[in-house]
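Participant: whatever this is, show me its structure:
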Amino acid sequence: MLGCPNYQLLSLVLILLLTTVDPSSQESRVKSAVFLSPAFVLEPGSVSNKFYYNISFPKGHIAIKNFDAEVVDEGGNPVPLYETYLHHWIVVRYYHRKGVEVTKFHDDLGFHQSDFIVKRNSGICDRGLPQYFGLGSETRKTITYVPDPYGIEIGNPVEVPPGYEEKWLLNIHAIDTRGAEDRLGCTECRCDLYNVTKDEHDRVIEPDYIGGLRCCYDETRCRVKDGFQGSKRSLYLKYTVKYIDWDPSIVPVKIYILDITDTWKKPEKSTAAVARHHCQIEYLVESCSSAVANVDCTHTKKIIVTFPSGGDVIYGVAHQHTGGTGMALHGEDGRVICSSLPIYGEGKEPGNEAGYIVGMSTCYPRPGSIKISEGETVTLLSNYSNAQRHTGVMGLFYLLVAEPSPKPNSILHSTDETGEIVILQNAIGALAAVFGIALLVGAAVIYQRRNQRDQEGYESILM
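Facilitator: Coordinates of the predicted model:
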């Protein structure tokens, strides 16, 4: 019993050593929840573009760390893009007035607008693109991890207006291309293949609008080959949310979405009215001339905008459609803030479908190393191959930005060849920590041996 204090001291030092050098200690706090959307029913050529309100979502004041999704069938099997093309899915945060009844899953609001308040991301579009999360065909191989110590804060009761509660909305736009006469044309929503002359709001479609969202709305049909027979089936969006309970050590990030079709122009005079960010969402890429068809057929679209607020860039990724060759965001001084390139599939299995964008590369700058200043002028570039015409394409850029840090963090985030997140500790800091603990261990051993000489009959646990 005389040796117990020494044993306890040594145990304490060993515990300190283990908890200090164990890089997975924070990961143990992460919780995971898997959900299925309501079923959407498709048959060859059909389109589903519905909105589902009050979807299943983690509750409480939490920080989102991952949001992944994919289309599955009734058996839970992944569905390949060449059968069901996932044009896009988005998840929107909103506040719903308590006591107001509404169908849980509905394709229209069904209640007064004042009962429904959209909690948009931080910008920069004035209308459209309100989502917190969302991707398209690239869903399966695009990393969405938010690195420590950051998180997307939701569920803070202080932010919810009195009399309301926080809920989530899901929009899924899927096109069944089994037996399609022109599979690419169907996924690019070419109007001639859908045989429509009016959009979903009963507005006449102009002759120069060749293809896009106005032609492939909910319940429309793309032309299939004569005589093709295919079954009607129920599909689901399976989404996995990883999160941790909120605490003061988590650094919140803001979500920004830049759109290459933004028509914003910088006012010529400081006294001029504030210019609006009208984001058109989609655009047309015309084919290049036959003279350069086999040389360098690249269509580049560029916009210049000012960033509304400053901070450290924590994460970045682009969203493009088939034909896309990458996007890049540059700072005012020409530096590359983030460049995101498409990953094209090469096979038939889900997640590797040949000819489709199955992933986008992501940016994980060392926290504090890439900053955007408030009001900084940034340039966004979107490149597409225009060896052939592409209709209804997109060029969105997602950024997670945190409040400026006083100095660069010691953790470097990158992706390895498998797409997994790699976290490299600063070597000097790590060595200093280990050296300090080694001194503690040494001190404990010396103290114990000295104490042993004064206490007969005690056998050291280190001998």
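Participant: when you work out contacts or count neighbours from here on, use the C-alpha atoms and nothing else.
Facilitator: OK.
Participant: and the helices in the chain?
Facilitator: All helices of the chain, identified by DSSP state H, fall at 4-21, 183-187, 191-194, 427-453.
Participant: from those, which stretch is densest packed?
Facilitator: Here the criterion is mean neighbour count by mean count of other CA atoms under 10 Å, and of the helices of the chain the winner is helix 183-187, at a mean of 23.
Participant: ok, residue 354 - contacts?
Facilitator: For residue 354, the contacting residues are 344, 345, 346, 347, 348, taking CA atoms under 8 Å, 6 or more residues apart in numbering as the criterion.
Participant: widest-spaced pair of those residues?
Facilitator: 344 and 348 (11.8 Å; CA to CA).
Participant: relative to residue 301, how far out is residue 242?
Facilitator: In this structure, residue 242 and residue 301 are separated by 35 Å, where distance is defined by CA to CA, to the nearest Å.
Participant: how about the helices of the chain, which one is nearest residue 321?
Facilitator: Ranking these by distance to residue 321, with CA to CA as the measure, places helix 183-187 first at 9.2 Å.
Participant: still on that earlier bit, who wins for neighbours among the contacts of residue 354?
Facilitator: Using other CA atoms under 10 Å as the neighbour criterion, residue 344 leads the contacts of residue 354 with 21 neighbours.
Participant: sorry, back to before: mind putting the helices of the chain into a markdown table with distance to residue 168?
Facilitator: As requested, the helices of the chain are arranged in a markdown table below (distance: least, CA to CA, whole Å):
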| stretch | distance to residue 168 |
| --- | --- |
| helix 4-21 | 37 |
| helix 183-187 | 27 |
| helix 191-194 | 31 |
| helix 427-453 | 41 |
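Participant: for the comparison step, fold the sequence that follows:
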Amino acid sequence: MKAHCNVPTATNATYYLRYSLEYAEIVPENRPLYLAACCDASGSLEHMGNVEYDVPICDPTTHPGCVHTLSTRQRLDNGSIPLFTYREHAPEPEREVELVYAVGHQHRGGLGIQLYDDASGDLLCASVPEYGSGIEAGNEDGYVISMSTCTFDPPRRMRTTDIVRIVALYNNTQPHTGVMSLMYMALSDFPLEKLATVNTSQTVSGNNSSWGLLLFGVLAGVAACALVMTVMTRWKHRSGYTPLQAQTN
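Facilitator: This next block holds a predicted model:
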């Protein structure tokens, strides 16, 4: 005897999406931004990530609080394991870039994703999800409706081969399948004119040091060198970027 279940007749549904675009006139000061090749928390230094991964249910007796942690180390943007092309290729030449903006992407159950400078241990960005509390569109109860962002002003100067560390947190009181922990980072190539200005300034300072040696003799020259070294050290601190604390909105 075969059991028969009543299946409702399939119906067609129409859905509409509404979005807004903001734009402004292009001016010479505008600089193009692009997304860094990293970072997918399911990836590594050797392999590009799977984008999605599963979070198993926790055992509260061994993991009180039930927080699942996934951590990875990846190069900022060497191009060999790009997140957005889903194919590996030869690494690109190292270059200087500026980190302008970062924001995480997580699914339901996410507790936040953190970006660290692996060499210094500095926390660069902590992106935390906001959950909805209603029934209207854009505020769905229990679902991630936005992630906090980090803006770097001035931009943080880095190299594409710098290693960053990603730490992703999920509540695993219940299991989750197909979750994501991505960190989107907007980069801009460091302007060549800035590099030229730095090199020119260093050349001028070197010439001033030589002139001081000729004018004041050996003793005065030693004093001049000490002064130049002090000035150069302070100048480098001013021309560099001060490490930023995490900024979340």
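Participant: just the contacts of residue 354 of structure 1: which are in strands?
Facilitator: The members of those that map onto strands under DSSP state E are residue 344.
Participant: so who does the closest residue to residue 247 of structure 2 other than its chain neighbours touch?
Facilitator: Beyond its immediate neighbours in the sequence, the residue positioned closest to residue 247 of structure 2 (CA to CA, 6 or more residues apart in numbering) is residue 150, lying 5.0 Å away. Residue 150 of structure 2 makes contact with 101, 102, 103, 125, 126, 127, 246, 247, 248, 249, according to CA under 8 Å, 6+ apart.
Participant: residue 150 of structure 2 maps to what in structure 1?
Facilitator: Residue 150 of structure 2 maps onto residue 363 in structure 1 when the alignment is built from TM-score structural alignment.
Participant: also residue 110 of structure 2?
Facilitator: In structure 1, residue 110 of structure 2 lands on residue 324 (TM-score structural alignment).
Participant: do I have it right that its match meets residue 343?
Facilitator: No: between residue 324 of structure 1 and residue 343 no contact is recorded; they are 9.8 Å apart, counting by CA atoms under 8 Å.
Participant: who has more neighbours, those two?
Facilitator: Relative neighbour count places residue 324 above the other of residue 324 of structure 1 and residue 343, with 24 against 20, counting by other CA under 10 Å.
Participant: report the contact partners of the aligned partner of residue 176 of structure 2 in structure 1.
Facilitator: Following TM-score structural alignment, the counterpart assigned to residue 176 of structure 2 within structure 1 is residue 390. For residue 390 of structure 1, the residues meeting the contact criterion (CA under 8 Å, 6+ apart) are 188, 284, 285, 286, 287, 323.
Participant: list the contacts for the last one?
Facilitator: Each residue near residue 323 of structure 1 by CA under 8 Å, 6+ apart is listed here: 384, 385, 386, 390.
Participant: how near is the third one to residue 265 of structure 1?
Facilitator: For residue 386 of structure 1, the distance to residue 265 of structure 1 (CA to CA) stands at 26 Å.
Participant: neighbour count winner among these two?
Facilitator: When neighbours are counted by other CA under 10 Å, residue 386 of structure 1 and residue 265 differ, and residue 386 comes out ahead with 20 against 14.
Participant: count the neighbours of the nearest residue to the more buried one once chain neighbours are set aside for me.
Facilitator: In space, not counting the residues next to it along the chain, residue 386 of structure 1 is nearest to residue 287; the distance is 4.7 Å by CA to CA, 6+ apart. Summarising burial for residue 287 of structure 1: neighbours were counted as other CA under 10 Å, giving 16.
Participant: so how far is residue 72 of structure 2 from the corresponding residue of structure 2 for residue 287 of structure 1?
Facilitator: Under the alignment (TM-score structural alignment), residue 287 of structure 1 pairs with residue 57 in structure 2. Taking CA to CA as the criterion, residue 57 of structure 2 is separated from residue 72 of structure 2 by 21 Å.
Participant: and for the closest residue in space to residue 94 of structure 1 that isn't next to it in sequence, the neighbour number?
Facilitator: Of all residues beyond its chain neighbours, the one nearest residue 94 of structure 1 is residue 118 (4.3 Å), with distances taken as CA to CA, 6+ apart. Residue neighbour count, defined by other CA under 10 Å, stands at 17 for residue 118 of structure 1.
Participant: I'd assumed residue 91 was in contact with residue 118 of structure 1.
Facilitator: No: assessed by CA under 8 Å, residue 118 of structure 1 is found out of contact with residue 91, at 11.3 Å.
Participant: relative to structure 1, which residues correspond to stretch 212-225 of structure 2?
Facilitator: Using TM-score structural alignment, there is no partner range for stretch 212-225 of structure 2 in structure 1.
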